[in-house]
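**Q** Pasting the sequence and the predicted model now:
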Amino acid sequence: MGETDAALIDRFLEMMAAERGAARNTLAAYRRDLEQAGGLVRGGLAGADTAALRGVMAQYQGLAASSAARKLSALRQFYAFLRDEGERADDPAQALARPATRRPLPRLLTHDDVGRLFAQAGEEAEGETPPAAAVRMLLLLELLYGSGLRASELVSLPRRAVAGERQYLIIRGKGDKERLAPLSERARDALDRWLPLVAADTPWLFPSGKAHLSRVRLFQMLRDLAARAGIDPAAVSPHVLRHAFATHLLEGGADLRALQLMLGHADIATTEIYTHVDSRRLVELVNRRHPLARMDTVLGAKAASVDVAASSS
């Protein structure tokens, strides 16, 4: 493998750890998969095209379906990362056939878990002169759960991202596409507390050193907060909070298309993974609102009236 591949893989795994909360074993498996794939492609992964990647996958035909699926997942996520980071203009793994395996459901925080996180962050940011780090943590939490931002989008927010009389944020997301993310009243309050603590000459909303807060540091801060709130730190990450934002909005009756726009998903199929969490509400909705449900009510009423008439005669 060339040094270029090695550096790109390192950056990809750093993102998976910080933004997705990938476990150490998962990261090790992805590294092995990508290094192995790089050894099967002439010239390495950085410049590989779809035909070359199909050749790689053909080498895995004798593997168990789960192993082949993991190797394909590593390639797809790696090239999606390269495209999002501007390292490639295309995604050669996009055309690779998906294995016939069920997509795993995201980890989910309960409403109680989220409440405990906010209670802890709010308590630490109380008082007339709370620590700047506590105010920052509260705002980061508000934006992750209240606006559904990706970790990379959040940490790199410029100060000028706040727009529309502070009603929303202008987010530059995947594929360098812009979208609007709602800014809740709670988030605006936290923002008002944070902005006076940010150096006036920095272009970043969350500066750190000469740049902005890193995804790795955000991940660490969230897990530390979870531990202080009495929640298993392994269950909390920026990605999990984004899932909670989407899931809880859908449970509250949000439209799937609106959710797609807020999450910045190019394909509605990506958003549809969240529909699994609301199955009970959907069943209740059909039972109460479907025309057949009303028909059953009418028929039941008619049957009851017939019974009353029969008994009175």
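**A** Looks like it came in fine.

**Q** rest of the way, CA atoms for contacts and neighbours
**A** Will do.

**Q** roughly how far apart are Met295 and Lys302?
**A** 11 Å (CA to CA, to the nearest Å).

**Q** How are the helices of the stretch 201-313 of the chain distributed by residue range?
**A** Secondary structure of the stretch 201-313 of the chain, counting by DSSP state H, counting those that start in this stretch: helices at 215-228, 238-251, 256-263, 268-271, 279-289, 291-312.

**Q** Buried deepest among these, which one?
**A** Per-residue neighbour counts averaged over each of the helices of the stretch 201-313 of the chain give the maximum for helix 238-251, namely a mean of 22 (mean count of other CA atoms under 10 Å).

**Q** got a list of contacts for it?
**A** Among residues not part of helix 238-251, those counted as contacts by CA atoms under 8 Å, 6 or more residues apart in numbering are 18-21, 106-111, 144-151, 218-219, 222, 256, 259, 263, 274-275, 277-278, 281.

**Q** ok, of these, which come out buried?
**A** Restricting the contacts of helix 238-251 to buried positions leaves 18-21, 108-109, 144-151, 218-219, 222, 256, 259, 263, 274, with burial counted as 16 or more other CA atoms under 10 Å.

**Q** Looking at those, which are in strands?
**A** Taking DSSP state E as the definition of strands, the buried ones among the contacts of helix 238-251 contribute nothing to them.

**Q** Which one, of the helices of the stretch 201-313 of the chain, ends up nearest to Thr26?
**A** Each of the helices of the stretch 201-313 of the chain was checked against Thr26 via CA to CA, and the shortest separation belongs to helix 238-251, namely 15.6 Å.

**Q** hold the first one in mind and look at this next one:
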Amino acid sequence: MAKEPAVPASGDDARLIERFLEMMAAEAGAARNTLLAYERDLRGASAELEGGMSEAGRDDIRSLGESWMTLARSTVARKSAALRRFYGFLAEEGLRGDDPSAALPRPSQGRPLPKTLGRGDVERLFDTIAAEVATGKPLALRLAALFELLYGSGLRATELVSLPRAAIRKGSPFLILAGKGGRERLVPISDRALAAVEAWRVHVPGDAAWLFPSGKKHLTRIRLYQIVKELAAKAGIPPDRISPHVLRHAFATHLLEGGADIRALQTLLGHADIATTQIYTHVDSARLVELVNARHPLVDEPGSAA
């Protein structure tokens, strides 16, 4: 798909867009691709408003939104989100006394729920891994280390394959990763994962830079996807139901089911926005209802008077 051409912004718009992007990078820790998307959408809106985006009123913004109605809902939602963030920034900085973004369209697109795996599926995967490890083959030990870190620590695929050889140290229950936007986060390493990594590291050349080397570099994300799907097929799980990211979702889902605090989960997953983490609450509605009924302070204790 061809990239949308960059649109020049003029006057105050150009200067304020630059300030906004600097804020997003420095304070919000936005990733490069996020910044490029904001810049593209804001410059495009500035061009449509003939360089008057920063001073546009609600009527101008409403007309702008109406001009987007032939676009996909996801595109309209993205453009609207960029402008809302921009006008919020102007208001916070005292550069505008009002915020016209209420006039922007709010297409109801419904955020897709993440794919996940049941506990039974996870158990089948690890039973299959145990059978592979029993063969004594080094690649089976690599398989165990990869899956223990994917499911047990919630690592992203890129984070996992690019782990340095010495990133995980014996006896250290965590590692610190620089994730999206350069944000650091603490990643827990279970005893199972530590043991699996130690068993695999014996077979990693001492001069290797990566924990999962492949040729002169590290294992690729594509190869990791293939490994995950190959194991799923052996475990009797349809390969289209699973990916490294699905295992990360399973990590989050099962922690929440086990009673993890959503703020702690946000930190573990490296989400900048709690709203991203809150999507996992869909999996545990039954437990939440039970929790409210059992722990609400106004619920009568068993045997108490009505």
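**A** Here it is on my side, so go on. Remember, predicted model here, so these are calculated numbers, not experimental data.

**Q** List the TM-score for the superposed pair.
**A** The TM-score (TM-score structural alignment, normalised by the length of structure 2) is 0.71; 242 aligned residues with a CA RMSD of 2.9 Å.

**Q** thinking again about what came up before, take the helices of the stretch 201-313 of structure 1 and lay them out in JSON lines including distance to Leu195 of structure 1.
**A** As requested, those are arranged in JSON lines below (distance: least, CA to CA, whole Å):
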{"stretch": "helix 215-228", "distance to Leu195 of structure 1": "18"}
{"stretch": "helix 238-251", "distance to Leu195 of structure 1": "22"}
{"stretch": "helix 256-263", "distance to Leu195 of structure 1": "24"}
{"stretch": "helix 268-271", "distance to Leu195 of structure 1": "33"}
{"stretch": "helix 279-289", "distance to Leu195 of structure 1": "40"}
{"stretch": "helix 291-312", "distance to Leu195 of structure 1": "52"}
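
**Q** Nearest to Gly62 of structure 1, out of the ones you listed?
**A** Using CA to CA and comparing those, the one that lies nearest Gly62 of structure 1 is helix 268-271, at 29.5 Å.

**Q** ok, Arg257 of structure 1 - contacts?
**A** Arg257 of structure 1 makes contacts with Ile268, as judged by CA under 8 Å, 6+ apart.

**Q** counterpart of it in structure 2?
**A** In structure 2, the residue equivalent to Arg257 of structure 1 is Arg263, according to TM-score structural alignment.

**Q** Likewise for Ala293 of structure 1?
**A** Using TM-score structural alignment, Ala293 of structure 1 lines up with Val299 in structure 2.

**Q** Does that match touch Asn293 like I think?
**A** Yes - shown here, Val299 of structure 2 and Asn293 form a contact pair, counting by CA atoms under 8 Å, at 6.9 Å.

**Q** before we move on, back to that, tell me which of the helices of the stretch 201-313 of structure 1 lies nearest to Gly122 of structure 1.
**A** Sorting those by CA to CA, the top spot, which is the nearest, belongs to helix 215-228 at 11.1 Å.

**Q** How about residues contacting that closest one?
**A** For helix 215-228 of structure 1, with CA under 8 Å, 6+ apart as the criterion, the contacting residues are 14-15, 17-19, 21, 117, 120-121, 137, 151-152, 155, 232-234, 236-238.

**Q** Have a look at how far, on average, it is from structure 2.
**A** Aligned to structure 2 and superposed, helix 215-228 of structure 1 gives a mean residue distance of 0.5 Å (mean CA distance after the TM-score superposition for structure 1).

**Q** the inter-axis angle of that helix versus helix 238-251?
**A** With axes from the mean of the first three to the mean of the last three CA atoms, to 10 degrees as the criterion, the two stretches helix 215-228 of structure 1 and helix 238-251 enclose an angle of 70 degrees.

**Q** start and end residues in structure 2 for helix 215-228 of structure 1, please.
**A** On structure 2, the counterpart of helix 215-228 of structure 1 by TM-score structural alignment is residues 221-234.

**Q** Repeat that for stretch 112-126 of structure 1.
**A** Counting by TM-score structural alignment, stretch 112-126 of structure 1 corresponds to 120-134 in structure 2.

**Q** Alignment lookup: Gly179 of structure 2 to structure 1.
**A** Matched across to structure 1, Gly179 of structure 2 falls on Gly173, judged by TM-score structural alignment.

**Q** nearest spatial neighbour of that match, skipping sequence neighbours?
**A** Once flanking residues are discounted, Gly173 of structure 1 sits nearest to Glu153: 6.3 Å by CA to CA, 6 or more residues apart in numbering.

**Q** now that neighbour: how far from Ser147 of structure 1?
**A** In this view, Glu153 of structure 1 and Ser147 of structure 1 are 11 Å apart by CA to CA.

**Q** all strands of the stretch 51-200 of structure 1, in order?
**A** For the stretch 51-200 of structure 1, the strands identified by DSSP state E, counting those that start in this stretch occupy 162-163, 168-172, 178-182, in order along the chain.
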